[in-house]
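> Pasting the sequence and the predicted coordinates here, then a few questions.
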Amino acid sequence: MLKDATAEQLIQALEDILQKGYHFTDQTSLALVHGIQHPTRKVLTSLPDQLKMTERQKQILELICAGHTAASIAKQLFISRRTVEGHWRKLFEKTGTHNVVGLVSFATQKDLLKRPS
């Protein structure tokens, strides 16, 4: 959220977070798309060892990038929400990101998402 957000925008953001687990403003979405289309950093062709992920972390990353909430992921994978949140924290640590937008951007830039067959 921007510092000058209106009360209505803040309420909408909170409702989005409660319903979907995330909230993107138009500015955030545009910045994300621009960052993907015009990366300022060199994209690695392979991941360093510290970025290697377990199969479970890869599953959770896919579901996060598909827009699922922690509760939804937990239900689909038959694990607790706290376990999912632990995996999220580990993914944030491994990728050096701090939020879902950064994680999705990282996954897209590093081509970590499965392609539909």
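Great, that's in hand. Source: prediction; values computed, not measured.

> drop to CA atoms for contacts and neighbour counts, all remaining ones
Noted.

> Now do the contacts for the residue nearest to the spatial centre of the chain.
Closest residue to the average C-alpha location of the chain: Val100 at 2.9 Å, with CA atoms, centre = their mean. Val100 makes contacts with 22, 64, as judged by CA atoms under 8 Å, 6 or more residues apart in numbering.

> mind checking how far it is from Ala7?
Plainly put, Val100 is 23 Å away from Ala7 if you go by CA to CA, to the nearest Å.

> just Leu14 next, same as before
The value you get for Leu14 to Ala7, if CA to CA is used, is 11 Å.

> try this one next to it:
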Amino acid sequence: MQPRKLKTLLVDDHMLFLDGLESILQSYEELELLPSVTKGKEALEIISNNTVDFIITDLNLPDINGVDLILKIKKEKPQIPILVLSMNCDRRDVKSILNAESEGFILKISGKKELWKAINKIINGGTYYSSEITSIMIEILKNKSVNKHNINLTTREIEILDLICKEYSNKEISEKLFISISTIETHRSSMFCKTGSKNVVGLVRYAVENELVVW
């Protein structure tokens, strides 16, 4: 029996770009493309009334700011992973996306190979940020004034957290550490509880802010 395909919603205000993206993703066997939309309100309506497993969205939308859209989605359906595709990568945009806790962010100038890599990482429980985005994220997180937490993660949890920050998927972590994916999920749930994080992006922020990993 084949696994269920992930119902995927594409959001962008440029129809020509959407047509091209749909054409690229048609061959991605793990995804089932839902009808694409050009407005944030349309996306929210679909998400409220249908099963959506994965979202790829632009930041510049005609009716709702892309960051606000992500925040609304995460409030209503926090389990849905989101990949941002945008032309912009200035510090303000990256900081906003980091705070909104989107699972990925790559530039529209990226090639098909990087797009597929980002999608594969995210739908398998990981995160993916292009190198341009990552460098800005590190600068923002390391310059942020925070009160260090009392670290109460186990050695195994820190080991898994390090691999999460290096953008390993659950499958890749399982293969590297010789543990089951269900065990990884158990450790992740424990880390969510201990760090007060809602998702993988929150764990990455916690790790960098508390200097648990060299990223």
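Good, I have the coordinates. Computed from a prediction, not measured in an experiment: that's the story for all the values here.

> Neighbour count: Leu14 and Ala7 of structure 1, which is higher?
Leu14 (15 against 9; other CA atoms under 10 Å).

> Without its sequence neighbours, what residue ends up closest to that one?
Nearest non-adjacent residue to Leu14 of structure 1, counting by CA to CA, 6 or more residues apart in numbering: His23, 7.8 Å away.

> again with Ile97 of structure 2
Using CA to CA, 6+ apart, the closest residue to Ile97 of structure 2 is Val67 (6.4 Å).

> Pretty sure the one you found sits against Asn99.
No - contact criterion CA atoms under 8 Å: Val67 of structure 2 and Asn99 do not qualify, at 9.1 Å.

> Quick check on the two: which one has the bigger neighbour count.
Val67 (23 against 14).

> host element of the more buried one?
Secondary structure from DSSP states H and E places Val67 of structure 2 in helix 66-76.

> cool, and Leu9 of structure 2?
Going by DSSP H and E, Leu9 of structure 2 is part of strand 6-11.

> Show me what that strand is packed up against.
strand 31-33, helix 40-49, strand 54-57 (3 or more CA pairs under 8 Å, 6 or more residues apart in numbering; DSSP states H and E).

> TSV for those, including mean neighbour count and distance to Arg205 of structure 2?
Output for these, formatted as TSV (neighbours: other CA atoms under 10 Å; distance: least, CA to CA, whole Å):
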stretch	mean neighbour count	distance to Arg205 of structure 2
strand 31-33	19	28
helix 40-49	16	27
strand 54-57	22	21
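
> can you redo those as CSV with distance to Phe178 of structure 2?
Output for those, formatted as CSV (distance: least, CA to CA, whole Å):
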stretch, distance to Phe178 of structure 2
strand 31-33, 28
helix 40-49, 37
strand 54-57, 28
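
> residue boundaries of the strands in structure 2?
6-11, 31-33, 54-57, 82-86, 104-107, 128-129 (DSSP state E).
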